[in-house]
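> starting from these lines, generate the structure:
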Amino acid sequence: MIKKWFIIFVSAFVLFFSIGVTSSSAAGSQFIIINKANNQLAYYENSQLKRVFKVATGRSPSLTPEGKFKIVNKIVNRPYYKKRIPGGDPRNPLGNRWLGLNARGTWGTTYAIHGNNNPSSIGKYVSSGCVRMYDDEIEWLFNRVKINTPVIIITSRKSFDSIAAANGFKVTPHHGTPTVTNGEILKKGSRGNAVRELQRKLTSLGYNTKGVDGIFGSNTEQAVRQFQRDHRLTVDGIVGPATKKALKSK
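The predicted structure follows:
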């Protein structure tokens, strides 16, 4: 009987260990670097720099922790418990995706890379410690990264490749300056076809921009603000990811 239970225990241990190894190796080809010096996030896959994003970090240097962490949970539409705002609500400051980090003794419940409902904050030092991204960009990242993906947070003047090498990652050298992905934001002063399409869309929904001229002026800004107000969005007159998503659904 003892021998039988010993065999079951060993088998269970081996199975558990195997699952752990599989999870880690799956994430082994990916890693993320967040550089607070320029508020940029780099995503690497198979030793290559794939994309660079603008992010927002802590309003003071100590708030966003530095070090080497891992993504320990992935949550779609995480509620904002502090103010009892449900997940998916336009008022939710955590946006639509949450990549939790095991930073400072926490387990993905306090620090994270997440979306937000204030796209004008991206690129700035404004958070209480988390790393904010545009909603459409965190969706892209969320769909690719796996649990246990390493995340390096640092303040450095070095290139992403140099930071990666210093942390033991082998990378294929990236020549030239990486293109920083920037969720296209339309705001007062913007011009072009994107603005023209925005004006057409708003007009078709009953929000008067007083013309379709491709120039984002005061009239278009007022129309955007009214649309945002009517749809419980952040009323800032800026067409970022959240407002685009709401317009697209109409």
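
> going forward, measure contacts and count neighbours with C-alpha atoms only.
Fine.

> quick one: the strands in the protein, in order.
In the chain, the segments counted as strands under DSSP state E are 30-35, 40-45, 48-54, 57-58, 67-76, 97-101, 111-114, 125-127, 131-132, 150-154, 180-181.

> how far off strand 67-76 does the first one point, in degrees?
Angular relation of strand 30-35 and strand 67-76 on a 0 to 180 degree scale: 110 degrees, by axes from the mean of the first three to the mean of the last three Cα atoms, to 10 degrees.

> report all helices and strands that strand 30-35 contacts.
If contacts are counted by 3 or more Cα pairs under 8 Å, 6 or more residues apart in numbering; DSSP states H and E, strand 30-35 sits against strand 40-45, strand 150-154, helix 160-166.

> can you put those in JSON lines and add distance to Arg97?
Converted to JSON lines, the helices and strands packed on strand 30-35 look like this (distance: least, Cα to Cα, whole Å):
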{"stretch": "strand 40-45", "distance to Arg97": "16"}
{"stretch": "strand 150-154", "distance to Arg97": "17"}
{"stretch": "helix 160-166", "distance to Arg97": "24"}
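
> max-length helix in the protein?
helix 2-27 (DSSP state H).

> so for it, what gets flagged as buried?
24, 27 (16 or more other Cα atoms under 10 Å).

> do stretch 104-117 as well
107-108, 111-117.

> residues in contact with it?
Outside stretch 104-117, the residues that touch it by Cα atoms under 8 Å, 6 or more residues apart in numbering are 65, 71-73, 90-103, 129-135, 138, 233-234, 242.

> would you tell me which one of the strands of the chain is buried the most?
strand 131-132 (a mean of 30; mean count of other Cα atoms under 10 Å).

> who are the packing partners of that one?
Counting by 3+ Cα pairs under 8 Å, 6+ apart, strand 131-132 packs on strand 57-58, strand 111-114.

> how about the helices and strands packed on strand 30-35, which one is nearest Ala223?
strand 40-45 (32.1 Å; Cα to Cα).

> next, the structure of the following sequence, for comparison with the previous one:
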Amino acid sequence: MSYRLKSIVVFIGILGLSLGMITSTAEAAQNEVIIINKSKNQLAFYENGKLEKVFPVATGRTKNLTPEGKFSLVNKVKNRPWYKGNIPGGVPGNPLGPRWLGIKVPGDWGHTSGNVYGVHGTNHPSSIGTFASSGCIRMYNKDVIWLYERADKNIPIYITSSTSSFPALAQKYGVGKVETAVTGQDQFSDTLYYGSKGKSVKILQRKLHITADGLFGPNTLSAVKKFQKSKHLVIDGIVGPHTRAALFSK
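Okay, the predicted model is just below:
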């Protein structure tokens, strides 16, 4: 084989490998999506077009601190140091927790490098669910580790302030197989309480915009009590006739 022919073969091989890598990256970007709703301080992770999990988060102390729009996840770091406070990574006092997922936001000092805004853990778990950060999105440490292991680089991250459910937001953003929102026909008549399981619990969880795993556990109990409080109902964590009526009222 001539030198010129060998060069052509090598070039074609490299081109094919590069195209394959680009395709894989594009597929990852389409199959995985993170949606953050600041108005509810929740983060949803979609994989293969399916809502996998919803997590509580903390966002900016004021509306403008956490930017809104469509961004990208551009870097992932384990045990990132907190440079501002000169605190090394992996120690209990580090406010960034065990994982950092950097977000590409135009205009940051690192030229959209993902070094300014990110989704990360925290050493102040009591802040989760509140407006407490300087712009980043905080998660419980166990939750950010879960997300870090599943979210690929270059996937889209949507940040918004909305009263819409995650299925509705997913539909707006064109995320794959959108879960059907709970309709007037998708209801249940049984009383649900801590420890209940099954389809009715999944319907309840979708109505409350939390992970629909069909198990009435601590997260569901907390969400039910929060809903009952918002509707001025008895806050007992039991989904009986009055709570069901409030859930499905128009």
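
> let's have the strands of the first structure in TSV, adding distance to Phe160 of the first structure.
Listed next are the strands of the first structure as TSV, based on distance: least, Cα to Cα, whole Å:
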stretch	distance to Phe160 of the first structure
strand 30-35	7
strand 40-45	7
strand 48-54	8
strand 57-58	17
strand 67-76	14
strand 97-101	20
strand 111-114	18
strand 125-127	20
strand 131-132	17
strand 150-154	10
strand 180-181	12
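
> Pro86 of the first structure is nearest to which of those?
Nearest of these (Cα to Cα): strand 67-76, 11.5 Å.

> mean distance, the closest one to its aligned residues in the second structure?
For strand 67-76 of the first structure, the mean deviation from the second structure after alignment is 1.2 Å (mean Cα distance after the TM-score superposition for the first structure).

> and that strand, how far out from the chain middle?
The chain centroid and the centroid of strand 67-76 of the first structure are separated by 12 Å, computed with Cα atoms, centre = their mean, to the nearest Å.

> repeat for stretch 47-57 of the first structure
With Cα atoms, centre = their mean, you get 10 Å for stretch 47-57 of the first structure.

> could you do stretch 142-149 of the first structure as well?
12 Å.

> ends of it, how far apart?
End-to-end distance of stretch 142-149 of the first structure: 11 Å, with Cα to Cα, to the nearest Å as the criterion.

> give the aligned range of it in the second structure.
Alignment of stretch 142-149 of the first structure against the second structure: residues 148-155, by TM-score structural alignment.

> which residues in the first structure does stretch 34-47 of the second structure match up with?
So stretch 34-47 of the second structure sits over residues 32-45 in the first structure, by TM-score structural alignment.

> and the end-to-end length of that stretch?
9 Å.

> still on that earlier bit, between the strands of the first structure, which one is nearest to Ala246 of the first structure?
Comparing the strands of the first structure by Cα to Cα, strand 97-101 comes nearest, at 16.6 Å.

> what sits up against the closest one?
Contacts for strand 97-101 of the first structure (Cα under 8 Å, 6+ apart): 69-78, 107-115, 135, 138-139, 142.

> can you report how many residues neighbour the counterpart of Asn96 of the first structure in the second structure?
Using TM-score structural alignment, the partner of Asn96 of the first structure in the second structure is Pro98. Neighbours of Pro98 of the second structure under the rule other Cα atoms under 10 Å: 25.

> quick check: Pro98 of the second structure touching Trp146?
No: assessed by Cα atoms under 8 Å, Pro98 of the second structure is found out of contact with Trp146, at 11.1 Å.

> which one of the helices and strands packed on strand 30-35 of the first structure lies closest to Ser18 of the first structure?
Of all these, strand 150-154 comes closest under Cα to Cα, at 19.5 Å.

> superposed on the second structure, what's the mean shift for the closest one?
Mean deviation of strand 150-154 of the first structure relative to the second structure after superposition (mean Cα distance after the TM-score superposition for the first structure): 0.8 Å.

> tell me the angle that strand makes with strand 97-101.
80 degrees.

> on that earlier part again, distance to Thr172 of the first structure added to the helices and strands packed on strand 131-132 of the first structure, as TSV?
TSV is the format used below for those (distance: least, Cα to Cα, whole Å):
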stretch	distance to Thr172 of the first structure
strand 57-58	28
strand 111-114	25
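
> right, and those - which one's nearest Phe13 of the first structure?
strand 111-114 (30.9 Å).

> what range does the closest one cover in the second structure?
With TM-score structural alignment as the criterion, strand 111-114 of the first structure aligns to 117-120.

> starting at the chain centroid, how far to that stretch?
Put simply, stretch 117-120 of the second structure sits 12 Å off its chain's centre (Cα atoms, centre = their mean).
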